[in-house]
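A.B. asks: I'd like to go over a predicted model; first the sequence, then the structure.
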Amino acid sequence: MLFAEGSVALVTGGSRGIGRAVALDLAREGAHVIVNYARSERDAKDVVALIQESGGSAEAVRADVADEDAVRQMFRGIRADHGRLDVLVTSAGLTLDRYLITMSQEQFRTPLDVNVVGTFLACREALRLMQNQKRGSIVTISSTSGLDGGFPGQTNYVASKGAIIAFTSALSNEAAPHGIRANVVAPGFVATDMTRKVPTDIRKQYESRIRLGRMGRPEEIASIVSFLASDKASYISGSVIVAHGGGLG
């Protein structure tokens, strides 16, 4: 087990994709997992059920991470029910692909509201709680798109994922004096509902160029997140861990 008994972890966007895999893995490693969701209540409850059936501990909490009042309410509940938070993983995110020439201001802003503002709000509230403990670990989920420019039509998404990397680097500076670590995981092409929206011909072309010859699995990203969140990574902070199958050949 990576986490001591009584450890509490919050995973935003924990009902689907990488967030779902992270929630399952953190629970498997001994943490009580709070599965945050915005709309997918059934999916979130399914994750909780899977964890409980496996002998773990979890609960589902609804909150739109881009809504400041909702995030504050979620953290008030965490403080009241648990009195602590050991791990925050910010996995909530979305894409809204459009070529820039046809993109409206709202279409550009929407991914930033969820991906960046949502990360900021969750991290701010987590930091306030973790400071009292003088310990904690924050893992934000970015993307290699934030490093390499992503696909055509993703300027909004790329901007949001690049911002998460820069934000987490700055956060790690503020968090360190309080015994809190902050790191980024930047996955490449991973088999999720989000990547399935990419046109089949582009997806196959991209996959064929990955050095390991395949897309990543959410579980592979989750294991990295759990390691970074745990005391096994106690001397890692302000780092970006890239998981992209060796990159493009």
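C.D. replies: Yep, it's here.
A.B. asks: Please make it C-alpha for all contacts and neighbour counts, starting now.
C.D. replies: OK.
A.B. asks: which ones are touching the residue nearest the centre of the chain?
C.D. replies: Central residue of the chain (Cα atoms, centre = their mean): residue 91, 2.2 Å from the mean position. Contacts for residue 91 were tallied using Cα atoms under 8 Å, 6 or more residues apart in numbering; they are 11, 12, 13, 14, 18, 19, 140, 141.
A.B. asks: what's the span of stretch 81-100 from first residue to last?
C.D. replies: End-to-end distance of stretch 81-100 (Cα to Cα, to the nearest Å): 45 Å.
A.B. asks: can you give me how far it is from the chain middle?
C.D. replies: 5 Å (Cα atoms, centre = their mean, to the nearest Å).
A.B. asks: other SSEs contacting whichever helix in the chain runs longest?
C.D. replies: Secondary structure assigned by DSSP state H gives helix 155-175 as the longest helix of the chain. Packing partners of helix 155-175 (3 or more Cα pairs under 8 Å, 6 or more residues apart in numbering; DSSP states H and E): helix 105-112, strand 136-141, helix 145-148, strand 180-187.
A.B. asks: Comparison target below:
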Amino acid sequence: MVVRLKDKVSIITGAAKGIGKETALIFGEEGSNVIVTDIDLDGASETASLMHDKGYNATPMQLDLSKLDNIKEFVKRVLSEFSRIDILINNAGLFSNVPILEMTENEWDKVMNVNLKGTFFLSKEILPIMIQKKYGKIVNISSLAAKRGGVTSGINYASSKAGVISVTKCLAKFSAPFGINVNAVVPSFCDTPMFRGLPPEKQDSAIKSIPLGRIARPDELGKAILFLASDDASYITGEILDVNGGVLMD
């Protein structure tokens, strides 16, 4: 068996559940030393414990992406314990379905601070480490809502995820001369707590819109993320990869 991430130090945000949790398990199986992060430390610890049971390398750490000081301290801690960072998966995100005319500044900022601001500033903090090594992989997680507007999601969520696509392209252009690949995965509907939290009628409507006739499994997203984070994708950067069951073809 080819182990694609052997000894690579990977950070996965939002890894307490859903896509982040499944990606952490996949990365562990591929030989990575995985920093399992989440604002929910208990949830991150549960993911890490599950990985340990399988013989994988995992370290749980709490991370609040809405606080820049917390981001800086987190990166310092990772460096002190592992000496390097090879891979960053910006998966953490807050969902919102507040109607446009009911949107408040607080609700707008709460989502933007994690989904967009947090994604950028964590990447910015880690980039100098990757530049020094002339190696690094960053994979950001956007959303179908970024491309077609919020259907089951709010304007703040859709806008934040559209911003993630722009951040991905800007970082990719900046980082390419240093041997760093920056890409994004754009899921549609996936079997996660976020999706299951939607009203049943919205779940049914979403499933009917998908040509493949079903929502994605978290591991299907995890495998796409793995590909972009591995050296199999060494000549791919600035790519916005749709993993959506055919619901949007462009």
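C.D. replies: Here it is on my side, so go on. Fair warning: this is a prediction, and the values are worked out from it, not measured in the lab.
A.B. asks: Superposing both, give me the TM-score.
C.D. replies: The TM-score (TM-score structural alignment, normalised by the length of structure 1) is 0.96; 247 aligned residues with a Cα RMSD of 1.3 Å.
A.B. asks: Mean distance of the longest helix of structure 1 to its aligned residues in structure 2, please.
C.D. replies: When structure 2 is overlaid, helix 155-175 of structure 1 sits 0.4 Å from its aligned residues on average, using mean Cα distance after the TM-score superposition for structure 1.
A.B. asks: what's the angle between that helix and strand 180-187?
C.D. replies: Here helix 155-175 of structure 1 points in a direction 160 degrees away from that of strand 180-187 (axes from the mean of the first three to the mean of the last three Cα atoms, to 10 degrees).
A.B. asks: Excluding its own residues, what touches helix 155-175 of structure 1? List them.
C.D. replies: By Cα under 8 Å, 6+ apart, helix 155-175 of structure 1 touches 94-97, 99-100, 107-109, 111-112, 115-116, 119, 127, 140-143, 145-147, 149-150, 180-184, 237-240.
A.B. asks: What residue in structure 2 is the furthest from its centre?
C.D. replies: residue 101 (29.0 Å).
A.B. asks: you'd agree it is in a strand?
C.D. replies: No - counting by DSSP: H, G, I helix; E, B strand; the rest coil, residue 101 of structure 2 falls outside a strand, being helix.
A.B. asks: So it versus residue 28 of structure 2, what's the distance?
C.D. replies: Taking Cα to Cα, one finds residue 101 of structure 2 at 44 Å from residue 28 of structure 2.
A.B. asks: in structure 1, which spans are strands?
C.D. replies: 8-12, 32-37, 58-62, 87-90, 136-141, 180-187, 240-243 (DSSP state E).
A.B. asks: How far does the first one sit from its chain's centre?
C.D. replies: Put plainly, it is strand 8-12 of structure 1. Centroid separation for strand 8-12 of structure 1 versus its chain: 10 Å, with Cα atoms, centre = their mean.
A.B. asks: just checking, what packs against that strand?
C.D. replies: helix 17-28, strand 32-37, strand 87-90.
A.B. asks: Quick check: the last one compared with structure 2, mean distance?
C.D. replies: Going back to what we said before, that points to strand 87-90 of structure 1. Strand 87-90 of structure 1 sits 0.3 Å off on average (mean Cα distance after the TM-score superposition for structure 1).
A.B. asks: So which elements touch that strand?
C.D. replies: Helices and strands touching strand 87-90 of structure 1, by 3+ Cα pairs under 8 Å, 6+ apart, are strand 8-12, helix 118-133, strand 136-141.
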